[in-house]
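Colleague: Sequence and predicted structure are below.
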Amino acid sequence: MRVAMLSWEFPPKTVGGLAQHVYDLTAALSGRGVEVLVFTCGAPGVPEIEEVNGAKVYRVHPYTPGTPDFVTWVMQLNVALLERAFPAIERARGVNVVHAHDWLVAWAARALKHGLRVPLVATIHATEFGRHNGLHNDLQRFISSIEWWLCYEAWKVIVCSRHMEGELKYIFQVPQDKLAVIPNGVNPENYLVRQAHPPRDWFAAPDEKIVFYIGRLVREKGVHILLAAAPLVLARHPQTKFVIAGKGPYEHELRQFAERLGIAHRVYFTGYVDDATRNALYSWAAVAVFPSLYEPFGIVALEAMAAKVPVVVTDAGGLGEIVQDGVDGLKCPPDNPQALADKIVALLGNPDLAEALRTRAYQKTLRDYNWGDIARRTRAVYEAVWHERRRIDWPDPFAVRPRPAGKVYQFLGRYA
């Protein structure tokens, strides 16, 4: 089984959780005998072709003419992906399946599907409709139309949660038999504290307990709800520091909000943190909080569980499927600062409860979210669509068809 996998991000180029997902999935698939060719966007100082965990990775750079907007840049990326993919796939003696991750590679994925006449599998990690709670401008409507088109072109659509399964049915009317629910996975070894990292007192005083958030700073992640809950937590646990790791367009507004609440001295915005610093912060945190308003899956919550940190999450989307309230974490309604504060306080004030939750959560990551099982289920999807492909006639639209010879051809040509 040979697969061409397309993703606009792959380590070290990391924007969101997609890069880590594709990285771990390709490694696990390679371990199960799947030959994976990854086509992705390049980054400065990174080889354009290299082998990573058994997968062959091809990195491209979008064409150099300046682009007026992000969508034009995406189109140029897709052309560059095709320019690299077709000869690489030819040298590899073809592929059985094309696997596309999200709308940003939809054009290249569709072209490879029809150019090679092989099945297309698409993983939809989130939707534009869900991110913005509707479609409010032309750009959002355009992106949503590409997401629909990718689902339409795909032989099978993989989603990471039951929530996303329902979302695609509702927004795009994707039929049930076209959908496969395969969760994201996590590798606990990635969250061990191994490398040198900044000291703890860079982030909090020795007597302060750390409440930790990590993720993109965009409105749907609900960090403003965590800030609104912070004064309620501080009223009962004054020696608490809220460490917010990550970057995004919402950061300035969040900083201003903390100032207005009078808690800026109790909130530390770290910006981007590397893996070693992230792991250290997990090890120091008394609780990790993920207060999302919209969350297709919630990989960061799963990472915190794998790092053995007790978690508080909102019951939003896929987060509600990962955490069982009172068993392996605590849940509260989204957009509710009081409820969020109560859950955080419950963990800060009850170390025995925190210990029990984090222990069960860690065991859950090993049992239900291991990459070996996820790779097995993904390979089963590949094998199913390839089996179906072999049973159908998919004629080559560019093949030269034999023409009737002599007088018959001349006669028919008059009426063509």
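Modeller: Nice, I can see it. This one's a predicted model, so the numbers in the text were calculated from it and none came from an experiment.
Colleague: only C-alpha atoms for contact and neighbour calcs from this point on.
Modeller: Noted.
Colleague: Can you spell out which helices and strands pack onto the strand or helix carrying Glu259?
Modeller: Using DSSP states H and E, the element containing Glu259 is helix 251-261. Applying 3 or more C-alpha pairs under 8 Å, 6 or more residues apart in numbering; DSSP states H and E, one finds that helix 251-261 contacts helix 223-236.
Colleague: helices or strands next to the helix or strand following the helix it packs on in the packing?
Modeller: Proceeding N to C from helix 223-236, the next assigned helix or strand is strand 240-245, under DSSP H and E. Secondary-structure packing of strand 240-245 (3+ C-alpha pairs under 8 Å, 6+ apart): strand 209-214, strand 267-271.
Colleague: From Ile322, how far out is Glu50?
Modeller: 34 Å (C-alpha to C-alpha, to the nearest Å).
Colleague: Between those two, which is the more surrounded one?
Modeller: Ile322 (25 against 14; other C-alpha atoms under 10 Å).
Colleague: Put this next to the previous one:
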Amino acid sequence: MGSSREGNDVAQGNLKASQLERVQDLVARRTAGLSLEAPFYTDQDFFDADMKAIFGRHWLFVAVDAEIPEPGDTTTIDFGPYSVIVVRDDDEELRAFHNVCRHRGARLLDAGCAEIGNLVCPYHKWTYNTDGELMHAPAQAPDFDRSSFGLRTVHVRSVAGLIFICLAEEPPADFDEVAAVIEPYFAPHALKGAKLAHRTDLVENGNWKLVLENNRECYHCDGHPELIGAYFPVFAIDDDEDVPPNLRTTYERYRKTLAEMYEVYDRLGLPYEHIREVDTRTTGFRVQRDALDGAGESYTLDGTAACTRTLGDLPEKRLGYLSMHMQPNSWFHVVGDHAITFSALPISPDKTLVRTTWLVHPDAEEGADYDLGAMTKVWTATNDQDAALVARGQQGVTNPAYVPGPYAPSEHQVEAFVNWYITRLEEELKR
């Protein structure tokens, strides 16, 4: 794991007194069960607070091991004012660095994946190895000490093939506990050795919290016709009394299918307990296995497998799906034949990058073992539809007529996310 003991709190910046007072007032008057007031979604003050309290202090999902499998492979992640390079070093270990040359601050790498021998600044050719050490700085004074000008490090770690970074000097201590819980869920699917089949970047015209709120509920799932061919639109309905009349038949079919899946999970030794700690700990998360509709094998239009090879060489195709939400910026779906990861990276108060990756068995070949179009169709369409809904939400919260509205019973995961978020801001304001 990298270290960040060079004053990351200075890098994160501090809110001005006027900003701080405004944030404090709005946080203090937040009403549970209602959506947030408009400034949380629209104002630069709150965006700055979010970058400091949330994205500057918590573990963020940013990539998968399959994106940087070999020594010298890098991926560069931009969010808010930050840019971070994740690289696999010569010993095949992960390293992460701020994407800032130690000479005069030029950006070293553009966003995206690359293969490098060393990190060379395009401005004045300062050169760093994959450990972040400064190897070469042209035309310096005789007493220049290269050892004092290595790249500033960022904490990084992989959990079951999922890569997380943390900018804070002292990352949240509970992440080890969370990793120990979720790793057994993901390990049977062997994501660390999987193959990257596809990656997309979609800029949504909405605040990052609207993106996450939209993800944490299925109240709107009738707006996803491709998705509900395989996905039961009953997410977060935990009580029979909360089932809307129009979903009663679907819910009963879901409960029957879920019982069948539990038998499969027990036979294969796959953990499936629904663990929900989304707003009761610093690193909020939820994880579970659940049933799929249709053939129950994959996220395709009819639920049939899109790839002939199962992840982890599991002996069953019909596995439903493994689902995880991780605060503050990610969600995951793993089915028998592929995995999909999602990360939300704030760009500005009203723009968010949603990055989606599809993973397959390392030996699966496109065109022979899987049809990429069929594999990506459902979530590509769903992402586009969600982007349109988030944009509508952003348009609405910027309207002077907007006032916070109530969450429906099936939106309790949204309330949990907002509660987690408000709690994190409250903690930051006490520092």
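Modeller: Alright, I've got the coordinates. Note that the coordinates shown come from a computational prediction; the quantities given were computed from them, not determined experimentally.
Colleague: With both chains overlaid, what TM-score comes out?
Modeller: Put the two chains on top of each other and the TM-score (TM-score structural alignment, normalised by the length of the first structure) is 0.28; 189 aligned residues with a C-alpha RMSD of 7.1 Å.
Colleague: would Lys331 of the first structure count as being in a strand?
Modeller: Yes. Judged by DSSP: H, G, I helix; E, B strand; the rest coil, Lys331 of the first structure forms part of a strand.
Colleague: From what I see, it and Val313 are in contact.
Modeller: Yes. In this structure, Lys331 of the first structure is within contact of Val313 by C-alpha atoms under 8 Å, at 5.0 Å.
Colleague: Glu177 of the second structure: neighbouring residues, count only.
Modeller: Glu177 of the second structure has 10 nearby residues by other C-alpha under 10 Å.
Colleague: typo on my end, Thr352 of the second structure
Modeller: Neighbour number of Thr352 of the second structure under other C-alpha under 10 Å is 25.
Colleague: Could you measure from it over to Trp208 of the second structure?
Modeller: Computed as C-alpha to C-alpha, the Thr352 of the second structure to Trp208 of the second structure distance reads 5 Å.
Colleague: try Phe164 of the second structure
Modeller: Counting by C-alpha to C-alpha, the gap from Phe164 of the second structure to Trp208 of the second structure is 18 Å.
Colleague: Against Ile374 of the first structure, how distant is Gln20 of the first structure?
Modeller: Computed as C-alpha to C-alpha, the Gln20 of the first structure to Ile374 of the first structure distance reads 14 Å.
Colleague: what does Trp107 of the first structure give?
Modeller: Going from Trp107 of the first structure to Ile374 of the first structure by C-alpha to C-alpha gives 26 Å.
Colleague: Show me the common contact partners of Thr352 and Trp208 of the second structure, please.
Modeller: Contact criterion C-alpha atoms under 8 Å, 6 or more residues apart in numbering; residues shared by Thr352 of the second structure and Trp208: 344-346.
Colleague: which element is Glu183 of the second structure on?
Modeller: Using DSSP H and E, Glu183 of the second structure falls in helix 175-186.
Colleague: so what does that helix touch, helix or strand wise?
Modeller: Against helix 175-186 of the second structure (3+ C-alpha pairs under 8 Å, 6+ apart) you get no helix or strand.
Colleague: List the buried residues for that helix?
Modeller: Neighbour-count burial for helix 175-186 of the second structure, counted by 16 or more other C-alpha atoms under 10 Å, picks out 175, 178, 182, 185-186.
Colleague: what's downstream of that helix, the next helix or strand?
Modeller: As assigned by DSSP H and E, the chain's next helix or strand after helix 175-186 of the second structure is strand 195-204.
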